[in-house]
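S.K.: I would like the atomic coordinates for the input below:
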Amino acid sequence: MNNKAPIGIFDSGIGGLTVMKDIVEHLPSYDYLYLGDSARTPYGNRSFESIYQFTLQCVKFLFKQNCSLIILACNTASAKALRTIQQRDLPTIAPEKRVLGVIRPTAEVIGLHSDTGHVGVLGTSGTVQSGSYEIEIAQQFPNLSIYQQACPMWVPLVENHEHNAPGADYFVTKYLDQLQQQSPAIDTLLLACTHYPLLLPKIRHTLDSNISVLSQGPIVAASLEDYLQRHPEIDEKCSTNGTHRFLTTDAPELFDQHTSTFFGQTVESEFVKV
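M.R.: All right, here's what the predicted structure looks like:
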C-alpha cells in the first residue's frame, strides 16, 4: 500500500504561491498540494481566534488529503496559529504529522545578514502586532535590535496589480521612511509577507544599495530541504512525481487570474470546502 502524499502548502489566499514557487524551484521532484483560503482572505486584520480556527480547519483538510507535512506559507497564520496547532492539536489529531511555518526558518538566519545588528521587519498589521518575529529572532540572535513596520497598503496594491504602477511608489517610500526613522542603522530588511517580493524592484530602488533585503521564499525552501534531510521518517512519506495541484475555497477563475503574477505561470485550480 502506497501511503505517500504531496507536501501541503497553505496560505490565507494566493500570496503563498511566491513561497511555493521558490520551494518548487529548489525541490522540484516532490509533489505539492496548495490550498488557498481565498473565501476568507485576508487574515491580517482578523482576531487571533478566527485566524486559529480558519488555519486549523485548513490543516485538517490537508491531513484528509493524506499530507504528512504542511507548510504554513502565510505569515499571519504562522504568527497567530502555528504554535497552538503544534502544541495543542497535533498531539491529539495527528501526532505522526508535521506543520511548519515561515517565521522560524527566517529567524534562524536573519542575524547572519546584518553587520550593524539593526534589522527591520516589514509585515501586515497582524504579523507586526503578534510580536512573533521579535520573539523568534531574539531566541536565535539575542543581541539584534529588531524594528517592525506594518505596511497595510502593500497587499492591496499587489492584489490589484498596481505594484508596478507609479502610484505604488508613494506607499513604498512612506513605509520604508517610517521604518528607517526608527533606526538609521538598519542594514537588513525582511519582507515578512508573501506579497511583498512583488514590490522588491521598487523597494530596492528606494533604499540605499548597502541595505540587504531578504525574501522568505528562498530561506523557507532551503530550510525545508534541511528538514527533510534531518527527518527521513517524514521525507519517505512525501511523494516525488513532480506534480502540482491547486485548491481554493473561492471561485477558481478568480484564483487563476492571479497565479501568473505570484507563481510565474498560470494554473487551473479546483474549488473545495474546508
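S.K.: please count neighbours and contacts with C-alpha atoms only from this point.
M.R.: Noted.
S.K.: now do the same end-to-end measure for stretch 92-108.
M.R.: End-to-end distance for stretch 92-108, by CA to CA, to the nearest Å: 28 Å.
S.K.: one more: stretch 263-274?
M.R.: 23 Å.
S.K.: which other residues reach the helix or strand where D22 lies?
M.R.: Per DSSP states H and E: D22 is located in helix 17-26. Under the contact criterion CA atoms under 8 Å, 6 or more residues apart in numbering, helix 17-26 has outside partners 9, 30, 73, 194-195, 197, 216-218, 220-222, 259, 262-264.
S.K.: and it, how far from the chain's centre?
M.R.: 11 Å (CA atoms, centre = their mean, to the nearest Å).
S.K.: mind listing what's buried in it?
M.R.: L17, T18, V19, M20, K21, D22, I23, V24, H26 (16 or more other CA atoms under 10 Å).
S.K.: present the residues you listed as JSON lines; the columns should include distance to D235.
M.R.: Putting the buried residues of helix 17-26 into JSON lines (distance: CA to CA, whole Å) gives the following:
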{"residue": "L17", "distance to D235": "22"}
{"residue": "T18", "distance to D235": "23"}
{"residue": "V19", "distance to D235": "19"}
{"residue": "M20", "distance to D235": "17"}
{"residue": "K21", "distance to D235": "20"}
{"residue": "D22", "distance to D235": "19"}
{"residue": "I23", "distance to D235": "15"}
{"residue": "V24", "distance to D235": "15"}
{"residue": "H26", "distance to D235": "15"}
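S.K.: before we compare anything, build this one as well:
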Amino acid sequence: MCPIGIFDSGYGGLTILQKLQERLPQYDYLYLGDNARAPYGSRSFDVVYEFTRQAVTKLFDLGCNLVILGCNTASAKALRTIQQNDLIAYNRTHPSPDGTPGNRRVLGVIRPTVEQVGSITKTRHIGYVATEGTVRSNSYELEIAKFFPDIKVTGQACPLWAAIVEAGEADSEGADFFVKKRISQLLAKDSLIDTILLGCTHYPLLIGSLRKAVPEHIRIIPQGDIIVESLADYFRRHPDMDARCSKGGTTAYLTTENPERFRECAKIFLHHTIEVERTDLA
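M.R.: Below you'll find the predicted structure:
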C-alpha cells in the first residue's frame, strides 16, 4: 500500500482528511498527528522544521509517496526547506523499486488557499485568522503577494481558538466571546476586508461562532474544499503520482500521544469512532 500521508501537529488536519475522504474516497490515507509535542503554533522555526521533517520521513518510510502538511504552522515554517533540501536528499538515498531516484512529494495548505483569493475578493482587502506562529511567519502575506501584489493582507493571531475546539466547546458561549474578540480586532485593522481566510484547520469547527461575529457581506473561506480541489488538480497534472497512490478506500491513524485520548478528541472532528495506534518520531 502507498497511502496519501496527512500530517498535522495535532487534530486540525482531520478537517482536511474528512474532506478528502468525502470527495476522493477511492484513495488510501494515513494520518499522523504529533500530539505529544503539540501545539506547534508558538514554537520556533527551527523546532517546527525539525518536528515536521521527522514526521514526513516517518510517513515516507511507511510507504507514502505523497505527504500533505495539513497544518498551517508546518506549512509556513517547514515546507519550503523540506521541499528544497530534505526531499531531494531522501529521494536520492531511497530509490524507487526500479532503481531510479525516488519521486516522493510534500505539499502544503497555504499556497492552494492563496491561489483562490484573487477571484473571491472584490475590495482587494483580505484578512486571515491563524495561530501566532503562522501570523508571525508572514507566509500568507508573502504567498499572496506573489500571485496578487495588489491585494492588501491583514492577519490576526487567535490564541485559545484551537484549544476551545479540542475541549469540545466550539458551540459554547465562550467560543462566541473569543471569536468575536479576535474578529473585531482584525476588522479594526482594516475595515475594507471582504474576505476572511481560516488559516488554521481547527477553525472550521468554529463556523457557528464565526458567522455570528463576521458581518454578512464578508466571506469566510475554510481550507478543506480548496485543498481537495487542489489535490484533484494535482493528480490530473501528475498522473504518474496518481498511479503511485494506492486506491483501497482505507484510512489508518497514528499519534505520538495516548491513542485513547486521540480517539476521543478525533470524534469532535470526524463524528465517528476510529482505531488509532501510537508511534514515535524522534
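S.K.: can you list which of the contacts of helix 17-26 of the first structure are found in strands?
M.R.: Residues of these located in strands (DSSP state E): I9.
S.K.: can you give me the strands in the stretch 151-282 of the second structure?
M.R.: 152-157, 195-198, 219-221, 251-255, 277-278 (DSSP state E, counting those that start in this stretch).
S.K.: mean neighbour count, those strands: which tops it?
M.R.: A comparison of those by mean neighbour count, using mean count of other CA atoms under 10 Å, puts strand 195-198 on top with a mean of 23.
S.K.: hmm, back to that, helix or strand next in line after the helix holding D22 of the first structure, which one?
M.R.: Per DSSP H and E, the first helix or strand lying C-terminal to helix 17-26 of the first structure is strand 32-36.
S.K.: for T188 of the first structure, give me its contacts.
M.R.: Applying CA under 8 Å, 6+ apart, we find T188 of the first structure in contact with H113, S114, H118, V119, G120, I211, S212, V213, L214.
S.K.: which two of those residues have the greatest separation?
M.R.: Farthest pair in the contacts of T188 of the first structure (CA to CA) is H118 and L214. Separation: 14.0 Å.
S.K.: about what we covered before: relative to F141 of the first structure, which of the buried residues of helix 17-26 of the first structure is nearest.
M.R.: For the buried residues of helix 17-26 of the first structure, the nearest to F141 of the first structure is V19 (24.1 Å; CA to CA).
S.K.: the closest one maps to what in the second structure?
M.R.: In the second structure, V19 of the first structure lines up with I16, judged by TM-score structural alignment.
S.K.: gap between its match and G33 of the second structure?
M.R.: Using CA to CA, I16 of the second structure is found at 13 Å from G33 of the second structure.
S.K.: what's the answer for D280 of the second structure, then?
M.R.: 11 Å.
S.K.: what residues are shared contacts of the two?
M.R.: Common neighbours of D280 of the second structure and G33 (criterion: CA under 8 Å, 6+ apart): T256.
S.K.: ok, which stretches of the first structure are helices?
M.R.: Secondary structure of the first structure (DSSP state H): helices located at 17-26, 48-64, 75-80, 82-84, 90-93, 103-107, 125-130, 132-140, 154-159, 168-182, 200-206, 216-230, 232-235, 252-263.
S.K.: ok, G12 of the second structure - contacts?
M.R.: By CA under 8 Å, 6+ apart, the residues touching G12 of the second structure are G70, C71, C200, T201, H202, F269.
S.K.: how about R182 of the second structure, nearest residue that isn't a chain neighbour?
M.R.: C158 (6.3 Å; CA to CA, 6 or more residues apart in numbering).
S.K.: skipping adjacent residues, who's closest to the residue positioned nearest the centre of the second structure in space?
M.R.: With distances taken as CA atoms, centre = their mean, G70 lies nearest the centre of the second structure, 2.6 Å away. Take G70 of the second structure and drop its neighbours on the chain: the residue closest to it by CA to CA, 6+ apart is G13, 4.6 Å away.
S.K.: now for that neighbour, how many residues are close by?
M.R.: Look at G13 of the second structure: counted by other CA atoms under 10 Å, it has 26 neighbours.
S.K.: so it versus R244 of the second structure, what's the distance?
M.R.: 22 Å.
S.K.: what's the neighbour count on P159 of the second structure?
M.R.: Neighbour tally, P159 of the second structure, other CA under 10 Å: 16.
S.K.: show me what it aligns to in the first structure.
M.R.: By TM-score structural alignment, P159 of the second structure lines up with P152.
S.K.: isn't that match up against S125?
M.R.: Yes. Using CA atoms under 8 Å, P152 of the first structure is in contact with S125, at 6.5 Å.
S.K.: what sits in contact with each of those two?
M.R.: Common neighbours of P152 of the first structure and S125 (CA under 8 Å, 6+ apart) do not exist.
S.K.: can you give me how far stretch 12-32 of the second structure is from the chain middle?
M.R.: For stretch 12-32 of the second structure - counting by CA atoms, centre = their mean - the centre lies 11 Å from the chain centre.
S.K.: oops, could you answer that again for stretch 202-212 of the second structure instead?
M.R.: Using CA atoms, centre = their mean, the offset of stretch 202-212 of the second structure from its chain centre is 16 Å.
S.K.: so which of D280 and G33 of the second structure has more stuff around it?
M.R.: The neighbour count for D280 of the second structure versus G33, taken as other CA under 10 Å, is higher for G33 (27 against 13).
S.K.: how about the more buried one, what's its partner in the first structure?
M.R.: That one, G33 of the second structure, aligns with G36 by TM-score structural alignment.
S.K.: quick one: its match from N45 of the first structure, how far?
M.R.: From G36 of the first structure to N45 of the first structure the distance is 17 Å (CA to CA).
S.K.: now A77 of the first structure
M.R.: Separation of A77 of the first structure from N45 of the first structure (CA to CA): 12 Å.
S.K.: just give me the neighbour total for the residue mapped onto V109 of the second structure from the first structure.
M.R.: Matched by TM-score structural alignment, V109 of the second structure corresponds to V102 in the first structure. Look at V102 of the first structure: counted by other CA under 10 Å, it has 28 neighbours.
S.K.: thank you kindly, that will do.
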